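S.K.: build the 3D model from these lines:
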Amino acid sequence: MQNSETELSLSDTRAVAGDRAKSDQAFLDSMTTETQAPVEEEWQPSKHEKAIIYTISLLNLIVSLDATIIVTSLAAIVDDIGGTTTEAFWIGTSYLLVNAVTMPVICSISDVIGRPICLTFSVAIFSLGTILCCVANGIPLMLVGRCIQGVGGGGIHSLGLVIQTDFIPLRWRPKWYGVTLAAWAVGLSAGPIIGGAIAQKTTWRWVFYLMFPICGFGLVAVPYLLTLRPKKATAQEKLSRIDWFGCFIFIGSATIFLMALSWGGSQHPWDSAATLAPLIIGFVGLLITVLYIKYYAKNPFIRKTLFCDASSIVTYIAAAGQGFVLYATLYYSPLYFQAVKNFSPINTGLATLPNLLTFALSGIVTGRLVTRFNNFRWAIWIGWFFGAVAAGMYVVWRVNDSAAVWVWTFLIGGISHGAILNAQNFATQAMCKEGDEGAAAAMYIFARQFGMAVGVGIGATTFQNVMKMKLRWEGLPTEIADNAEAYIPTLHSLPDGHEKDVITDAYAFGFQVVVGTWTALETLMLFLTLVFIKHADMNRKVSSDHHLNSDRMIRHWGKKNNGIETEEYGT
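M.R.: Just a heads-up that it's a prediction; the model follows:
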C-alpha cells in the first residue's frame, strides 16, 4: 500500500512538471508565431461585470475631463485669484506630475490590500482635492488641491485598467476597454469646450463643481459593485508585502526629477543650480530605485519580470513616447488656435473635436479588430505611421493653416492615437508572464503618463526658447515668450501692422519647431516597433489573485433575471 502511494505521488509530480514544461513552451511558442487557433466561444460579461465596466468608464470620464477642462479656463482662474504666468503653469503641471508618480505605487498597494479599498480611496481623495480647488482664493490652496486631485486621478485611471485584468480574459479586453476609452475620449473632447464656455459665461469654479455628481456616484457605486476579494492574509502579512522603501525613493526621486524638467529652460536656466541639482539628484534616485528593484527588493512595487525581453521594453518606451506627443497635442494645438488664429476659448475647443472624436472611434474599432484577429502589431505599426504623417502636417501649419489642413491633420492624428493606445496597452499584457497582466497594465499606463509629464518640460522649454530666438531676430522684447499665454489678449489688441504680424509669426514658429520634434519622435517609434515588437498570443484565461464575488448582487438583483454568474469566480 505504501509503495503504491509513493508511485502515485511520483506520477503526480511528473505530471505537474510535464504540465509546467508544456505551459512554458506554449508561452515561448506564442511569442514567435502569428497563426493562432480561434477562440471557441466569445466571452460575455454578466450584469455585475458590465456594471463594473461602466462605473470605471464614468470615473475615467471625470479624470480626462479634469485634465483638459483646465486648458481653456486657466486664464480666467489666474485672473480671478491672482498669480503669475509661472504659477498658472504649475496649476496644470502639478496635477500631471503627481498623477504620474503615484500610479505604480497605488496599483502595487492594491495588489496587497485589495482593489476596492484603493479605488474608493482614490475617488475620495480626488473629491477632496476638487473641494479645495472650488474654495481656493489664492494660488497656494489651488496648487494643494490640484496635487491632491492628481493622486486621486492617478489611482482612478490606473486602477480602472488593472481591475479589468481581474475578470476579463485577455483576448476580450481590447473590445471591452473600448467602453472606457470612449468615456475617456469624451472627457478629453468636452473638456476644452466646457472650460471655454465656463470661462466666457460664468465663474471658473464651475470647472470643479461639475466633478461632484460623478464623484458622489463613485463613492457609492465602487464599494457596492467592486466585490473583488484579494488573496487572504493577516494585516501584518499584508503590510510586510508592501515595498515601502521602493515606493518612498521612487516617489521622491521621480517628483524632483520631473519638477526640474518642467522648470528647466523656462523658469530657471538649464545650467543653473536650481535646475541641475534636482535633475541630478532625481536621476540618481531613479537609478538607485532600478538597482534596488533588480537586486534587493523581495516584493518590488514594479515587477522586474515585466522587462523580460526587447519586445516588452520597446512597448513601454513607445507608451512614454505616445504620452509625450499626446499631451503636446492637447496643450499646444489650443495655444496655436488662440494665439495665431485668434479663436475664442469655445471655438478652440470645437476646433479640436475632429482629433479627439476620431481618437475615440479609432480606439474602439482597433479594440474590436485586435480581439477579432488576435493580433496587435498591425495596429501599432499603422498608428505610428499615421502619427508621423500627422506630425509632418502640423509642421505645415505655419505656411498653410486653412480649415481643410488642420481638420485633416486632426483626423489622421486621432486615428493614430486611438490605434496606438489600445493596441500597445494589451500588447504588454500578452507579452508578460501569466499572472503579471495587472502589473503590466499598471506599468503601461504609468509609462504613458510619465511621458506626458516629461513632455510638459521639454515642450515648454522648446517653445519658449524658439519664440525668444524669433523675437530677438526681429528686435522685439523676449519677455513676451516668458508670458506667452498671458500675452495673447494683448497681442490681439495691437493694431494691424508689422509688429503684430511678427509676434504672431513667433508663436507659429515656436509651434512649428515643437511639432518638428514630434515628427522625429514618431518616426523613431515607428522604426523601433517595426523592428522589435513581436507577436504574442492573447488566448489566455484570467489569472489573478483577486476574485469577483457576486453573492451580494444575487441577493439584491436576483440570479435568473439578471444573468449574474458565480461559478467562474471563487470567494
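S.K.: all contacts plus neighbour counts: C-alpha atoms, from now on.
M.R.: Fine.
S.K.: so how far is Glu7 from Leu132?
M.R.: 69 Å (CA to CA, to the nearest Å).
S.K.: more crowded one of these two?
M.R.: The residue with more neighbours, out of Leu132 and Glu7, is Leu132; 19 against 12, by other CA atoms under 10 Å.
S.K.: what's near enough to touch the closest residue to Asn137 other than its chain neighbours?
M.R.: Among residues not flanking Asn137 along the chain, Ile81 sits closest, at 5.4 Å (CA to CA, 6 or more residues apart in numbering). Residues in contact with Ile81, defined by CA atoms under 8 Å, 6 or more residues apart in numbering, are Ala136, Asn137, Gly138, Ile139.
S.K.: go ahead and confirm Tyr292 touches Gly246.
M.R.: Yes - proximity of Tyr292 to Gly246 meets the contact threshold set by CA atoms under 8 Å, at 7.3 Å.
S.K.: who has more neighbours, these two?
M.R.: The residue with more neighbours, out of Tyr292 and Gly246, is Gly246; 21 against 16, by other CA under 10 Å.
S.K.: how about this one, so we can line them up?
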Amino acid sequence: MQTKKETNVKVVTVAVFVATFMTAVEGTIVSTAMPTIIGSLHGVSLMNWVFSIYLLMTALSTPVYGKLADILGRKPVFIFGLVLFTIGSLLCGLSQSMIALILSRVIQGIGAGSIQPIAFTIIADIYPIEKRAKVIGLNGSSWGIASVIAPLLGGFIVEKLSWHWVFMINIPIGLITIGMIWIYLIESIEHQNTSIDYKGTALLVILLLSLMLGLQNLSNKNIFIPIVLILISIISLFIFVHIEKNAKDSIIPLELFKNKTFVIQNLIALLVSGYLIGFEAYLPTWMQGVLGLKASLGGFAVTPSSIMWVVASLWAGSLLKKYAPNKIIYISLFFLFVSVFGLILAPINAPFWYFLLVATVSGIGFGLTITTTTVASQSAVKPNEIGVATSFNTLCRTIGQSLMVSVFGIVLNQKMLSGVAKNKHYTMDMMNKLIDPQTAGQLPHNLLPGLKQILFNGIHSIYLVGLLLIIFTLLLNLLEFKNNDLLKQTK
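M.R.: Purely as a prediction, here's the structure:
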C-alpha cells in the first residue's frame, strides 16, 4: 500500500525563509551597487526607475497572486513567482544599458510580488495558530539579517567581481528554493469559486503607471506630456471606482474606504514608506558620492535602521496592548522627525558614525510606524476582511515608495542640472563618475569639491521633501482620535 506523501514542514520552512531572505537582500544590495551601476551604464537620470519600476510591479502583482493562490493553490503560484524572479535576475545581470536593466526589473518585480504574501500564506497553512506567530517572526527576521549581510556582500561583489553578480547570485538560490518547494510542499488543492477582477486590475495598472510616468516627466520641457499622463491617471481613477462598485469580487473593496481609521492608517503607512525609500536609496549615494566611501561601507550605513526596525516591531507589539494606535504613531513620528532633521542639518563633512546614529533612530521610527499601521488597519475591519486589509496595507506601502522614488529622482536631477549649469567646467557625465567610487578618482582633483557640493545639495533637497512627508503624516494622525473599540481589539 502506497503511503500518502505529506509536506516536510522543516524543509518548506527553510525554503520559505530563503525565498524571503533573497527578496530582502535584493533591496539593500541594489542600493549598495547603484552608484557603481550608474557609473558603468551612465544612467544617473534614470536611477530612480531601477527602484520604482520594481516596487510598482511588485505592488500591482501582489493582490493578483493572492486571488490565484486561492484558485490554483499556494505551490504553483509560489513557484511561478520564484521562476519569474530568477529569470528577471538573470536578465538584470546580463543588462548592458539602463533601459535593459529597468525592463529586466519589471520581470523581477512581477516575480517578487508572489514571494512575500504567499510565503506568509504557506506558513499559515503548515503551522497551527499557536506556533504561527513565532514562525512568522522568525521569517521576518530575515530582513534584519539581510540588512547586515547585503551591504558587505554587495560591496565585496562590486569591488572584487562586477555589479552584474549582484543579480546573478539570485539564480542558484532561486533554483534551489524552487526545487525544495516542488519536492517537499504537498498540498491538496480545493478549487474555490473565486474570480479575478481583470478590469479592476488593468485599470489599477493604468492609473499607477500613468501617474508615475506623469511625475517622472514633470521635468520635461514639453509640459503637455506630464499633463496628459496625469489626466489619464485621474480618468482611470474615476472609471476604476465605477467598475469596482459593481465588481463581483473586486481587487480592492470600496467599502473599506468608508472606515476612517482604515483610511488614515494606510495613508500614514504610504507617506512614511515614501520617506523610507528616500532614506534607503539615497543614503548610500551620499556615503559614496560625497564622503567617497567604498560600496560596502556606503551600504552598511543603512544597516542599523533594519536592525532597530525588528526591535521596534517587538516594542510596538507591547505598546499596542496599552495604547491606541494614534498615540503610538506620535512616538514613532518623534523618532522620524529626529531622523529627517539629522539628515537635513548634517554638514558636508559629517563623519560616518553620525549616519549610523541617524539610521538607528530612523529604524525605531520605521519599525513602530509600519507595525502599528498594519495591526491598526487589520483591527479596523471585520474578521473576514483582514486578508484584504493586509494586502491593501502592503499595496499602500509599496505605492508610497514607488511614487516618491520618482519625485526624489526629479528633485535630485533638477538640483544637479542647475548646479552643473552654473559652472562651464562641470558636466552630468562628471556627476555619474562622482557617484561611483571606482570612477571618482578619474575626475580632476580641483573639481571634486564643487561636484560633491552639487550632489550634497541635491540629496539635502530630497530630505527636505522627506520632512514634508513626515509633517503631512503628523497632520493625518491628528485626525485620528482614540477609538475605544479599536483599542480593545488591539489588546
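S.K.: can you pull the TM-score for these?
M.R.: TM-score of the superposed chains, computed with TM-score structural alignment, normalised by the length of the second structure, equals 0.85; 480 aligned residues with a CA RMSD of 3.3 Å.
S.K.: before we move on, the earlier item: can I get the buried part of the contacts of Ile81 of the first structure as one PyMOL selection?
M.R.: Burial among those is assessed by 16 or more other CA atoms under 10 Å; the matching PyMOL selection reads:
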select buried, resi 136+139
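S.K.: which of the contacts of Ile81 of the first structure fall within helices?
M.R.: Among those, the ones falling in helices (DSSP state H) are Ile139.
S.K.: any buried residues in the helix or strand harbouring Thr462 of the first structure, and which?
M.R.: If you go by DSSP states H and E, Thr462 of the first structure is part of helix 437-473. Residues 437-471 are the ones in helix 437-473 of the first structure that count as buried (16+ other CA under 10 Å).
S.K.: same for that helix, what does it pack against?
M.R.: Under the contact criterion of 3 or more CA pairs under 8 Å, 6 or more residues apart in numbering; DSSP states H and E, helix 437-473 of the first structure touches helix 85-113, helix 139-164, helix 244-263, helix 310-339, helix 403-431, helix 479-482, helix 498-532.
S.K.: so what corresponds to Thr13 of the first structure in the second structure?
M.R.: By TM-score structural alignment, Thr13 of the first structure lines up with nothing in the second structure.
S.K.: tell me which element Thr13 of the first structure falls in.
M.R.: Counting by DSSP H and E, Thr13 of the first structure is part of helix 2-30.
S.K.: give me the buried positions along that helix.
M.R.: Phe27, Ser30.
S.K.: tilt between that helix and helix 403-431?
M.R.: 160 degrees (axes from the mean of the first three to the mean of the last three CA atoms, to 10 degrees).
S.K.: and helix 2-30 of the first structure, what does it pack against?
M.R.: With 3+ CA pairs under 8 Å, 6+ apart as the test, helix 2-30 of the first structure has no helix or strand packed against it.
S.K.: residues contacting the helix or strand that it is followed by, please?
M.R.: Per DSSP H and E, helix 2-30 of the first structure leads on to helix 47-69 as the next helix or strand towards the C-terminus. By CA under 8 Å, 6+ apart, the surrounding residues in contact with helix 47-69 of the first structure are 92, 95, 153, 156-157, 160, 164, 167, 176, 179-181, 183-188, 190-196, 207, 211, 214-215, 218, 221-222, 225-226, 330, 550, 553, 562-564.
S.K.: how about a cut-off of 7 Å?
M.R.: 153, 156-157, 160, 179-180, 183-184, 186-188, 190-192, 194-195, 207, 211, 214, 218, 225-226, 553, 562-564 (CA atoms under 7 Å, 6 or more residues apart in numbering).
S.K.: got it, and stretch 347-357 of the first structure?
M.R.: 185, 188-189, 192-193, 196, 334, 337-338, 407, 410-411, 413-414.
S.K.: the strand or helix carrying Phe217 of the first structure vs the second structure, mean deviation?
M.R.: Using DSSP H and E, Phe217 of the first structure sits within helix 212-225. Once fitted to the second structure, helix 212-225 of the first structure is off its aligned match by 3.4 Å on average (mean CA distance after the TM-score superposition for the first structure).
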